[in-house]
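**Q** Got a sequence here, can you build the structure:
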Amino acid sequence: MAEPLWTSDEIGAATGGRVVAGPFAVSGVSIDSRSVEPGDLFVALAGARDGHEFAAGALASGAAAVLARKPVQGPHVLVEDTLGALEKLGVAARDRSPARRAAITGSVGKTSVTQAVAAGLALAGRWHSSVKSYNNHIGVPLTLARMPRDTERAVFEIGMNHADEIGPLSRFVQPDVVAITTVGPVHIENFPNGERGVALAKAEIFQGLKPGGVAVLNADNVWFDLLREEAGKVGARVRSFGTGEDADARLLAFEPADGRVRVRALVDGETLSFPLRQTGLHWGLNSLCVLLTLEAMDVSRDTALAALEGFAPLAGRGAEKTVAIPGGVFTLIDESYNANPISMEAAFRTLGARAAPGRRIVALTDMLELGEQAPSFHAGLAAPIEAADVDLVFAAGPMMKSLWDALPPTRRGGYAETAAQLAPLVASAVEPGDLVMVKGSNGSRAGVIAAALAALDHAGDKA
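**A** Here you go, the predicted structure:
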């Protein structure tokens, strides 16, 4: 029989809480009653609605017990503050496990890199990782609290919207290895000192790094020197990836072929050539970030390369779908989960590098949290769109109006105030052979457009 994740006595000891209607044991930890699995500990957090309102439903769905700040009907551990108790449970999970831990952040690519690292850890032994984008003040302690005691390696995604958010999360994780994918103008409206403030906020990840730990950094990024200096303050051993000769892992070529790519790189003097299922040009550097991070996690290079070869694009982050419509098919590239000036430009470069039997079409929604510079950032997308030889641009949202106004009439496919209004315009315009990319911030609902295009698929229709 599998060892439980937590016993009631262990939960009580870790949180300082009082066990009611015990003893019991749990096999998981959940904060959402809609996704509770049998055997879970349901944590009744405060939020827009009090989590205690859902405790009975969670127990009815199979939860073994509730972590609560007031009595509920059923097994529970009574604590003063459920978020504070979740944090303590996460710390206890960290301290009881011998796991080597990595923490990943960055303005672009942190979720995909985290999941690619997790794929390598999965091939190397007993592993644990963040799910979805659980990277904030709730997601990080939750991921820690879910970590089995016999875990050998674990990777955590850490995100932020403001300064002084990454530091506490890094101190929770106490990683052996940290990686910063890149730094750019993301959430910049929250930083009076601009992109430098973003870089310093990302550098907070070094605060929890164990003595002698490894920092994996992007040598091509304009903030590399600052980040290297900050890493040096905590005695980190810096490992770099980039295109320059001084990088420990140097990208030599990124060669698309038949829906896949081949990366050629020089890593510590060894020439490597390996395939990827990822077609985005940014994956040239991302793959090297993954390799260096896995190396620092004591994962063999062969295992790391096997993980990269099998790692597929995540939903909303470059996943592709061939959509059958009358007369043929078109290719949908779903980049609808997130967007900022860096990732937009990278996506356009990737699109422009691909052969398209028909037209290159982009459907874009607003990039969010760019502050006063938002109109200029959006209008500035016109240049990389032209460089990528995009045929038609569809745009939605008040900020994307700045791009729309900057486009020549020949590139204007359609504009609407919302993604929902734009979706049918794009859907009616696509033709067989088109290469169609949807990209925007999740908050501006680019996914609505991607879903509408995917729904055009007649591949499963019966004659």
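
**Q** okay, CA-based contacts and neighbour counts for the rest of this
**A** Fine.

**Q** And residue 313, how far from residue 39?
**A** When Cα to Cα, to the nearest Å is the yardstick, residue 313 and residue 39 sit 31 Å from each other.

**Q** For stretch 385-399, what is the distance to the chain centroid?
**A** When C-alpha coordinates are averaged (Cα atoms, centre = their mean, to the nearest Å), stretch 385-399 and its chain have centres 24 Å apart.

**Q** Contacts for that stretch next, please.
**A** The set of residues external to stretch 385-399 that reach it, using Cα atoms under 8 Å, 6 or more residues apart in numbering, is 348-349, 351-353, 359-367, 374-375, 378, 401, 403-404, 410-419, 422, 426, 444.

**Q** out of those, which are buried?
**A** Restricting the contacts of stretch 385-399 to buried positions leaves 348-349, 351-353, 359-367, 374-375, 378, 401, 403-404, 411-416, 418-419, 422, 426, 444, with burial counted as 16 or more other Cα atoms under 10 Å.

**Q** Sticking with the residue nearest the centre of the chain, tell me its helix or strand.
**A** The residue at the geometric middle of the chain, judged as the C-alpha nearest the mean C-alpha position with Cα atoms, centre = their mean, is residue 111 (1.8 Å). If you go by DSSP states H and E, residue 111 is part of helix 110-124.

**Q** Could you check how far that helix is from the centre of its chain?
**A** The chain centre lies 11 Å from the centre of helix 110-124; the measure is Cα atoms, centre = their mean.

**Q** Tell me the buried residues in it?
**A** Buried residues in helix 110-124, defined by neighbour count with 16+ other Cα under 10 Å: 110-122, 124.

**Q** Distance from the chain centre to whichever helix or strand comes after that helix, please.
**A** The element immediately downstream of helix 110-124 (helix or strand, assigned by DSSP H and E) is strand 127-129. Per Cα atoms, centre = their mean, the displacement of strand 127-129 from the mean C-alpha position of its chain is 15 Å.

**Q** Proceed likewise with the subsequent sequence, for comparison:
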Amino acid sequence: MKVTIYEVARVVGAKNDVTVYEDGPLNKVEFDSRLIVEGDLFVPLKGARDGHDFIPVAVENGCAITFSEKEVAAPHILVEDCLLAFQALAAYYLEKMQVQVIAVTGSNGKTTTKDMIHDILATTFVTYKTQGNYNNEIGLPYTVLHMPDNTEKLVLEMGQDHLGDIHLLSEIAKPSLAVITLFGEAHLEFFGSREQIAQGKLQIADGMPAGATLLLPNDSIGDAYLPSQQQLVRFGEGGEIYLTSLSENKTSLTFTTNFIDGAITLPVTGKYNATNAMVASYVGKCLGISDEAIKVALAQLQLTRNRTEWKKAGNGADILSDVYNANPTAMRLILETFSSIPANDNGKKIAVLADMKELGDQSVALHQKMITSLSPDSLDTLFFYGQDIEGLAQLASQMFPIGKVYFFRKNEAEDQFEELVARVLECVGAHDQVLLKGSNSMHLDQLVVALENR
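**A** Modelled structure (predicted):
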């Protein structure tokens, strides 16, 4: 990190005289006192505990200086709000380092698309990206302040739980190119409608310069909130960029577009990933990456863990794990992909579906609508786990043969997870394929591990 103590104090508008301390370069910034090493800047944020309580630990670990909202017995930069100071420092640092920011948001696919854009740009530029799920008002500035000093392109993922979240992140990052992958139902509990979700996602343009390119789905849901200062490029059917062909098998897919010469192959499944890759490819084209480099990067793609991933059970069964998060769009898409894959010889097709969270008052109805994605022609056995998904389980039991639909309850009074695990382990044979999909808080990842270790 290329900043000094006095420089930081000036940027954040220090309310105290920091010249009483010796100036010097700062090593890095941390908000976890346990990660502090010699020469770091400590940012005491307020969470379950007030970070100010850990200033002594940060000092003991060697921090050069700390932000603080009160006078403390340690070298400190006195600020009104430590989080705002942290964000202001990140915005300043991006401007100082003259790094080009590419921002990605969307109800589904934003992490995968971010990974794809990173890998494409990394063929030609020194590129850094959001690590893990550091995509909020704390994670984004942390990512900015942890990028390598020689970074040329920075790919930032932007998440939203409430209206205004993306506006803040865009104003900090000021992206020169941005992508919205999908206007879906994620966090519907906090927004009320897809229109409001679209409004929030389109705030990604708020910090963009006039004339910058914004890629977005060819979906009219957000038309009332479209920015007027940016160049809009629609993707999908009827848009400016689109897929011209697509073929898919269990472990990969191949597609062509209307703007890349030749076919692109991905070592992942899911038709939605072809769209994500198409968008990432267009970003690469905008930034001067050759068609050949784009194809090579996508053929060698390395995705963030816990997204759609084929694994092997201990008994040899194939596991399609997609347990990081879930909403109706994502569940429909993965069920479509899983249902279209041919069964293994002498094998069953099994789906384990758990509650999708943060859908608000519409949750039960949205779960029940998933019945249109479940067919006994392509799926043999269904397991349902949760509370809001019970109605879907009841509908499925009317469509599927007796003994092919199981429901395990999880609510405040009861959790039948152990029974779910035991029954799935008993049901899954060596030649079977099993899909697991649900929100992260449903902990289907533990069932994945149980299958792998059986």
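
**Q** ok so, going back, how about residues contacting the helix holding residue 111 of structure 1?
**A** Outside helix 110-124 of structure 1, the residues touching it (Cα under 8 Å, 6+ apart) are 104, 127-130, 132-133, 153-157, 180-181, 286-287, 289-290, 293-294, 299, 303-304, 306-308, 311, 313-314, 317.

**Q** Of those, which belong to strands?
**A** For the contacts of helix 110-124 of structure 1, the ones inside strands are 104, 127, 128, 129, 153, 154, 155, 156, 157, 180, with DSSP state E as the criterion.

**Q** Would you confirm that the last one contacts residue 218?
**A** The reference is to residue 180 of structure 1. Yes. Residue 180 of structure 1 is within contact range of residue 218, at 7.0 Å (criterion: Cα atoms under 8 Å).

**Q** count of neighbours near the closest residue to residue 171 of structure 1 other than its chain neighbours?
**A** In space, not counting the residues next to it along the chain, residue 171 of structure 1 is nearest to residue 208; the distance is 4.0 Å by Cα to Cα, 6 or more residues apart in numbering. Using other Cα atoms under 10 Å, residue 208 of structure 1 has 23 neighbouring residues.

**Q** What residues does residue 208 of structure 1 make contact with?
**A** For residue 208 of structure 1, the contacting residues are 167, 168, 169, 170, 171, 172, 173, 174, 175, by Cα under 8 Å, 6+ apart.

**Q** Apply 10 Å and report the result again.
**A** 103, 166-178, 234 (Cα atoms under 10 Å, 6 or more residues apart in numbering).

**Q** which of those are also in contact in structure 2?
**A** Among those, the contacts conserved in structure 2 (both residues aligned by TM-score structural alignment, their matches' Cα atoms under 10 Å) are 166, 167, 168, 169, 170, 171, 172, 173, 174, 175, 176.

**Q** can you put those in CSV and add secondary structure, distance to residue 63 of structure 1 and neighbour count?
**A** What follows is those, written out as CSV (DSSP: H, G, I helix; E, B strand; the rest coil; distance: Cα to Cα, whole Å; neighbours: other Cα atoms under 10 Å):
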residue, secondary structure, distance to residue 63 of structure 1, neighbour count
166, helix, 31, 26
167, helix, 33, 19
168, helix, 30, 15
169, helix, 27, 27
170, helix, 30, 24
171, helix, 30, 17
172, helix, 26, 19
173, helix, 26, 27
174, coil, 30, 25
175, coil, 31, 26
176, coil, 33, 21
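
**Q** got TSV for those residues, with distance to residue 239 of structure 1 too?
**A** What follows is those, written out as TSV (distance: Cα to Cα, whole Å):
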residue	distance to residue 239 of structure 1
166	21
167	21
168	23
169	22
170	19
171	21
172	23
173	20
174	19
175	15
176	13
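
**Q** For residue 13 of structure 1, state which of those residues is nearest.
**A** Of all these, residue 13 of structure 1 sits closest to residue 172, with 18.3 Å by Cα to Cα.

**Q** re the thing from before, between residue 180 and residue 218 of structure 1, what contacts are shared?
**A** 106, 224, 227, 289.

**Q** In helices, which of those appear?
**A** 224, 227, 289 (DSSP state H).

**Q** what's the spacing between the second one and residue 167 of structure 1?
**A** Distance of residue 227 of structure 1 to residue 167 of structure 1, computed by Cα to Cα: 14 Å.

**Q** One more: the first one?
**A** Separation of residue 224 of structure 1 from residue 167 of structure 1 (Cα to Cα) stands at 19 Å.

**Q** Repeat that for residue 403 of structure 1.
**A** For residue 403 of structure 1 relative to residue 167 of structure 1 (Cα to Cα), the value is 36 Å.

**Q** again, but for residue 385 of structure 1
**A** Between residue 385 of structure 1 and residue 167 of structure 1 the distance is 37 Å, computed by Cα to Cα.

**Q** Repeat that for residue 202 of structure 1.
**A** When Cα to Cα is the yardstick, residue 202 of structure 1 and residue 167 of structure 1 sit 9 Å from each other.

**Q** Identify the contacts common to those two.
**A** Counting by Cα under 10 Å, 6+ apart, the residues touching both residue 202 of structure 1 and residue 167 are 158, 160.

**Q** Where do the helices of the stretch 201-350 of structure 2 begin and end?
**A** Counting by DSSP state H, counting those that start in this stretch, the stretch 201-350 of structure 2 has helices at residues 271-286, 291-299, 328-340.

**Q** What is the shortest one packed up against?
**A** Contacts defined by 3 or more Cα pairs under 10 Å, 6 or more residues apart in numbering; DSSP states H and E place helix 291-299 of structure 2 against helix 110-121, strand 264-266, helix 271-286.

**Q** That helix to helix 271-286, inter-axis angle?
**A** Regarding helix 291-299 of structure 2 and helix 271-286, their directions subtend 140 degrees when assessed with axes from the mean of the first three to the mean of the last three Cα atoms, to 10 degrees.

**Q** Would you check the span in structure 1 matched by helix 291-299 of structure 2?
**A** Using TM-score structural alignment, helix 291-299 of structure 2 lines up with residues 301-309 of structure 1.

**Q** what's the mean distance for the matching stretch versus structure 2?
**A** Between stretch 301-309 of structure 1 and the aligned residues of structure 2, the post-superposition mean distance stands at 2.3 Å (mean Cα distance after the TM-score superposition for structure 1).
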